[in-house]
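**Q** only geometry, no sequence info:
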């Protein structure tokens, strides 16, 4: 028995050490750093000076951070509603027994196996391009004039459309797995009792997918708060106010970027802590709203 315990300890030791040094230590260091004035991530702790909550006050008074938070909320709320609705709709359709369901599943999920950089480039160069983009070709076909989809007024929505296109397939598969776990007997019994498609969806499918919806909302919240690559692709040279998000603001604050006069790792750490707290808050609220029902099937 003792030998078994020793072997178990030796097997899990590398994992525990990796967890401590690669996850726990950076998290603890970041939280501590957020209360100090730190110029660089590599600065020795001896050069840190206690700053209290000033880093948090600093970012909350910064116009760039406020704009980034507004953009993040729009991505999370508007983008989340559209993505979840489209994903749920496609999942319901593809589990209803239509022909070619496997083909459509693969086609809709296809953007998720393509590099995000390649996907963003496709939208920027071949869909939103001012001179030869697909959208402007359609606009001209109806007698209109070219639209600057990547201009300041529309670039945020162009970025969101591209992001949603690349996200729908992922959440669709999660919903499909949840729907396929619901016994067909329930739907057959409901149909015999006279329930139509909408009745079956709202009375059977949705109530039994609360756990799946909760998982999707949590994943989407993480994706919205860690939204980085798409902003950099749509604003490759200088970060624009229309596309900036908190993670990009954090990057610019720590490593230098638009409007950053002096680098401030302490303020960047404060941004990271705020984003973490937001994810935790969303998770807790989601669990309170979407409580598991006492449903049996």
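**A** Alright, I've got the coordinates. The structure presented is a predicted model; accordingly, all values stated were derived computationally and were not measured.

**Q** going forward, measure contacts and count neighbours with C-alpha atoms only.
**A** Noted.

**Q** Could you pull out the buried residues of stretch 239-256?
**A** Buried residues in stretch 239-256, defined by neighbour count with 16 or more other C-alpha atoms under 10 Å: 239-255.

**Q** and it, how far apart are its ends?
**A** This stretch, stretch 239-256, spans 11 Å end to end (C-alpha to C-alpha, to the nearest Å).

**Q** Pasting the second one now:
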């Protein structure tokens, strides 16, 4: 018997498939050329001694071994962890409280939302120069107000080892707009009948917030926390523009260390190893966050709850 002829493809489906590949091709090519390709290249270069001028020389795991014996590696990691521990909770709490305030129906609500979101789209370099002026210990606006209104001598902010990281965390106030918008969108989807029932039972606003709002938006809190962790480990602009890693290496973030290794010392192989260690750290922290949050996050579709 002759084999049954294959079923002819629907011409309309074939045309849609061709259109799909045509429209996705710019993204696919861009990903391969500017993201996927460099990722594979950096993995290869991490096992080499490469200075851009000479051909890569394969040295195995030497870059990784040297990295774990590098004092600057541990210093930059500790600085970055310290920043993340302060920055992530500060960003989550401030943006959530701001979203709760902007979720109230008041006159000029749209204007206030726009005003609070706008600073988050400003260039990081411009924001850094703005905060350099605001927190300047000699003629900055903040220290001037502290002196005139409260008679307090302002701190050194970016010039003192014990205040440089908290000062950079404070800079997050101009970039919480994106996180605030995500929280605001989640707040607007919450069912009003739960709040009405709680009001009938005599629950206060604080109790409603912690017993209804926080559990219902806990997946959004987790999402913003993970994004915050990733962002905090990629801090570069503030330190590069304001402190150059000082004072006394107390703002020498890991990405600044990586940048100096690659583009100041031209040790591309060593910098590639640093980049992969950073990827492993961020990946591990993301998995840890998901594991820790398993019993803390409320999902509406979870039948076990």
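**A** Sure, I can see it. Every value quoted in this text rests on a predicted model; they were computed, and no experiment measured them.

**Q** Let's see which of the buried residues of stretch 239-256 of the first structure end up in helices.
**A** 246, 247, 248, 249, 250, 251, 252, 253, 254, 255 (DSSP state H).

**Q** Show me what the third one aligns to in the second structure.
**A** Residue 248 of the first structure maps onto residue 256 in the second structure, with residues paired by TM-score structural alignment.

**Q** now its match, nearest residue through space, not along the chain?
**A** Spatial nearest neighbour of residue 256 of the second structure, chain neighbours left out: residue 236 (5.5 Å); criterion: C-alpha to C-alpha, 6 or more residues apart in numbering.

**Q** Tell me the counterpart of the one you found in the first structure.
**A** Using TM-score structural alignment, residue 236 of the second structure lines up with residue 228 in the first structure.

**Q** From residue 239 of the first structure, how far off is that match?
**A** 11 Å.

**Q** Give me the common contacts of the two.
**A** Listed as contacting both residue 228 of the first structure and residue 239 by C-alpha atoms under 8 Å, 6 or more residues apart in numbering are residue 248.

**Q** Over which residues of the first structure does stretch 179-190 of the second structure lie when aligned?
**A** The aligned range for stretch 179-190 of the second structure is 171-182, by TM-score structural alignment.

**Q** And the strands in the first structure?
**A** In the first structure, the segments counted as strands under DSSP state E are 36-37, 49-50.

**Q** For residue 270 of the first structure, find the nearest of those strands.
**A** For residue 270 of the first structure, the closest of the strands of the first structure is strand 36-37, at 9.6 Å, according to C-alpha to C-alpha.

**Q** Tell me the residues of the second structure aligned with that closest one.
**A** Against the second structure, strand 36-37 of the first structure falls on residues 48-49 (TM-score structural alignment).

**Q** Pull the residues that contact that stretch.
**A** By C-alpha under 8 Å, 6+ apart, stretch 48-49 of the second structure touches 56, 57, 58, 59, 60, 63, 267, 268, 269, 270.

**Q** Any chance of CSV for the residues you listed, columns distance to residue 42 of the second structure and neighbour count?
**A** Supplementary listing: these in CSV, determined by distance: C-alpha to C-alpha, whole Å; neighbours: other C-alpha atoms under 10 Å:
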residue, distance to residue 42 of the second structure, neighbour count
56, 12, 16
57, 14, 13
58, 13, 15
59, 14, 14
60, 14, 14
63, 12, 20
267, 12, 18
268, 9, 23
269, 8, 29
270, 10, 25
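
**Q** Narrow the residues you listed to those in helices?
**A** 63, 268, 269, 270.

**Q** Now for those: which two are most distant?
**A** The distance between the two most remote of these (C-alpha to C-alpha) is 10.3 Å, for 63 and 268.

**Q** Between these two, which contacts overlap?
**A** Common neighbours of residue 63 of the second structure and residue 268 (C-alpha under 8 Å, 6+ apart) are residue 46.

**Q** Any idea how far stretch 285-299 of the second structure is from the middle of the chain?
**A** Counting by C-alpha atoms, centre = their mean, to the nearest Å, stretch 285-299 of the second structure is centred 17 Å from the centre of its parent chain.

**Q** What residues of that stretch count as buried?
**A** 286, 289, 290, 297, 298.

**Q** So what touches that stretch?
**A** Contacts of stretch 285-299 of the second structure (C-alpha under 8 Å, 6+ apart): 215, 216, 217, 218, 219, 222, 226, 229, 305.

**Q** Out of these, the closest to residue 131 of the second structure would be?
**A** Looking across these and measuring by C-alpha to C-alpha, the closest to residue 131 of the second structure is residue 229, at 22.3 Å.

**Q** Do you have the helices of the stretch 51-200 of the first structure handy? List them.
**A** 54-60, 63-74, 80-94, 101-109, 116-122, 134-141, 155-180, 184-192, 197-200 (DSSP state H, counting those that start in this stretch).

**Q** Any chance of CSV for these, columns distance to residue 3 of the first structure?
**A** Below are the helices of the stretch 51-200 of the first structure laid out as CSV (distance: least, C-alpha to C-alpha, whole Å):
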stretch, distance to residue 3 of the first structure
helix 54-60, 51
helix 63-74, 52
helix 80-94, 50
helix 101-109, 48
helix 116-122, 48
helix 134-141, 67
helix 155-180, 42
helix 184-192, 50
helix 197-200, 56
